[in-house]
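Asker: Predicted coordinates and the sequence they were generated for:
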Amino acid sequence: MFERIVRAIRLDKSLYREVADLPALTSEGALVAVGVALISSLGMLGAGPRALFAYLAQVANSLLFGWILWSLVAYFVGTQFFKGRSNVEEMLRVLGYANAPRLLGVLGFIPCVGWLFSVTGWVLSVIAGVIAIREAMEFETSDAIVTALVSFVLYIIASITIGLVFAGLSLPFHLLTSL
């Protein structure tokens, strides 16, 4: 598994074809997605008095929207608009591995430059997602780019919406503790 994670971070296209073709790697892809969510969100633990809540919210956001929603939307867009040949389980597998570059986010704690590691991880994850979608759907790179970007934009919208909802829900507790 470690070797496949390294290949995913290196954007090795043969890895995504291999993962797409091996249903036995579904649980491993899920494990990669969960591990990435747990590890890349560690920087949230230094986020002040509500650090644990911020960490758990970030992990949930990463899993629910950054992996599952991205996989579902990519499957829908790829199969319905570009006639891709894949299924939901295959998309979960390959996009689980495509999250691996986000492991760079663990270096987000480094003063002044830590954010660069997080951003680089996200960018590489989107690129890995394009490769993963292309290999799983078996269509052109341009179709994979559109599929990945539409899916990723929906992830961002969902993430912001959830963030605003949680911020709104925490407001009464913040007001009570400031009295």
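Answerer: Right, received. Where do you want to start? Numbers count the residues shown, from 1 in each chain.

Asker: all contacts plus neighbour counts: C-alpha atoms, from now on.
Answerer: Noted.

Asker: List the contacts of the residue positioned nearest the centre of the chain.
Answerer: Centroid-nearest residue in the chain: Gly66, 3.6 Å away (criterion: C-alpha atoms, centre = their mean). Contact partners of Gly66, counting by C-alpha atoms under 8 Å, 6 or more residues apart in numbering, are 152, 155.

Asker: roughly how far apart are it and Leu45?
Answerer: Gly66 sits 19 Å away from Leu45, going by C-alpha to C-alpha, to the nearest Å.

Asker: Please look at Val94 and Asp21 and confirm they touch.
Answerer: No - judged on C-alpha atoms under 8 Å, Val94 makes no contact with Asp21 at a distance of 9.7 Å.

Asker: Of these two, which one has the most company?
Answerer: Between Val94 and Asp21, counting by other C-alpha atoms under 10 Å, Val94 is the more crowded of the two (31 against 15).

Asker: what's around the nearest residue to that one once chain neighbours are set aside, how many residues?
Answerer: Leaving aside its sequence neighbours, Val94 sits nearest to Ala132 (C-alpha to C-alpha, 6 or more residues apart in numbering; 5.5 Å). For Ala132, the neighbour count with other C-alpha under 10 Å is 33.

Asker: With Leu22 instead?
Answerer: 12.

Asker: How far away from the center of its chain is the longest helix belonging to the chain?
Answerer: Secondary structure assigned by DSSP state H gives helix 141-178 as the longest helix of the chain. Centroid separation between helix 141-178 and its chain, computed with C-alpha atoms, centre = their mean, to the nearest Å, is 13 Å.

Asker: Next up, a structure to set beside the first:
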Amino acid sequence: MMLDLGTAIALIRDTLLLRPGTTELLRLGGGALRLAFYVLLAAGLSEAVGESVVLFVNRVSPRRFAISLLISALIFAFGYLFFALSVYLLARYALRIEVPFSFVAGMVALGQAPRLFGYLSFIPYLGLPISVLLWIWSVVATIVGVAEGLSLAPLEALLTVALGALILVSAQRTVGRPLIALARLARKQAAGVPLVTNRHQWLELIDSAPEPGLAEPRARTRRRPGGKAGGAA
């Protein structure tokens, strides 16, 4: 089923407002599921833009800047798909709920709609609080979706999402380490330069490149009688 623009906007709006009924369209598959995954990718891209200060400071070229943002968005999306797999396994084998993985993945993906505003974390001083607020908002949206989609009580949905996140973190610290290392390598290769992430090193990097018009003036020379140049006395 294809979604028209009005329905797509309404679905995202209802997710942001934590309204019930968003999972009904996901059950039908098709356009609603595609929209959920588009939201996930767009949220990852927005988050990458919000964290792109690292790329600016490291003077990454525009082409590599765009590639780095795309890779970060894909890594973000894959991370949440693995989280969706954790929730699906819990629903299937712990709660004995028969649901297709695509439906669970769609719920988790759509729950990241608040992070479409992730680019706001680029704002100086307010970036970190905004990022934390968006993360909490997306967690609540995911819990609301899981509760409705799996017919769970709010506490059961909270525990399911929390256990799913715990499984994901455990996997990242064990069998997922090679994948994390590969993701870091991909980011470095995309940037094309060694990325400096330490704040003190940022200041040194910024200070090492004087702005146009602020470069130190060259020592002036003047002609001495006889045609020889010399510095000012």
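Answerer: Arrived safely. Predicted model, so just to flag it, every value in this text is computed and none were measured.

Asker: Just the TM-score for the two chains, thanks.
Answerer: TM-score for the superposed pair, counting by TM-score structural alignment, normalised by the length of the first structure: 0.81. Supporting figures: 172 aligned residues with a C-alpha RMSD of 2.8 Å.

Asker: thinking again about what came up before, against Leu15 of the first structure, how distant is the residue nearest to the centre of the first structure?
Answerer: Taking C-alpha to C-alpha, one finds Gly66 of the first structure at 20 Å from Leu15 of the first structure.

Asker: What of Arg134 of the first structure?
Answerer: From Arg134 of the first structure across to Leu15 of the first structure, the span is 12 Å (C-alpha to C-alpha).

Asker: ditto for Pro101 of the first structure
Answerer: 14 Å.

Asker: Those two: which is more packed in?
Answerer: Set side by side, Pro101 of the first structure and Leu15 show more neighbours around Pro101, with 28 against 22, by other C-alpha under 10 Å.

Asker: Spit out the contact partners of that one.
Answerer: 8-9, 121-122, 124-125, 128.

Asker: give me that answer again for 7 Å
Answerer: By C-alpha atoms under 7 Å, 6 or more residues apart in numbering, the contact set of Pro101 of the first structure is 9, 121, 124-125.

Asker: Kindly report the same for Glu138 of the first structure.
Answerer: Applying C-alpha under 7 Å, 6+ apart, the residues near Glu138 of the first structure are 84-85.

Asker: That one -> the second structure?
Answerer: By TM-score structural alignment, Glu138 of the first structure lines up with Ser151 in the second structure.

Asker: could you pull out the strands for the second structure?
Answerer: With DSSP state E as the criterion, the second structure has strands at 221-223, 229-231.

Asker: got these as JSON lines, with distance to Leu126 of the second structure and mean neighbour count columns?
Answerer: JSON lines is the format used below for the strands of the second structure (distance: least, C-alpha to C-alpha, whole Å; neighbours: other C-alpha atoms under 10 Å):
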{"stretch": "strand 221-223", "distance to Leu126 of the second structure": "50", "mean neighbour count": "12"}
{"stretch": "strand 229-231", "distance to Leu126 of the second structure": "51", "mean neighbour count": "11"}
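
Asker: Gly44 of the second structure is nearest to which of these?
Answerer: Among these, strand 221-223 comes nearest to Gly44 of the second structure, with 56.1 Å by C-alpha to C-alpha.

Asker: tell me, that closest one lands on which residues of the first structure?
Answerer: Structural correspondence for strand 221-223 of the second structure: none found in the first structure, per TM-score structural alignment.

Asker: got a markdown table for the strands of the second structure, with distance to Leu85 of the second structure too?
Answerer: Formatted as a markdown table, the strands of the second structure follow (distance: least, C-alpha to C-alpha, whole Å):
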| stretch | distance to Leu85 of the second structure |
| --- | --- |
| strand 221-223 | 72 |
| strand 229-231 | 73 |
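
Asker: between these, which one is nearest to Ile130 of the second structure?
Answerer: Closest among the strands of the second structure, once you apply C-alpha to C-alpha, is strand 221-223, at 54.8 Å.
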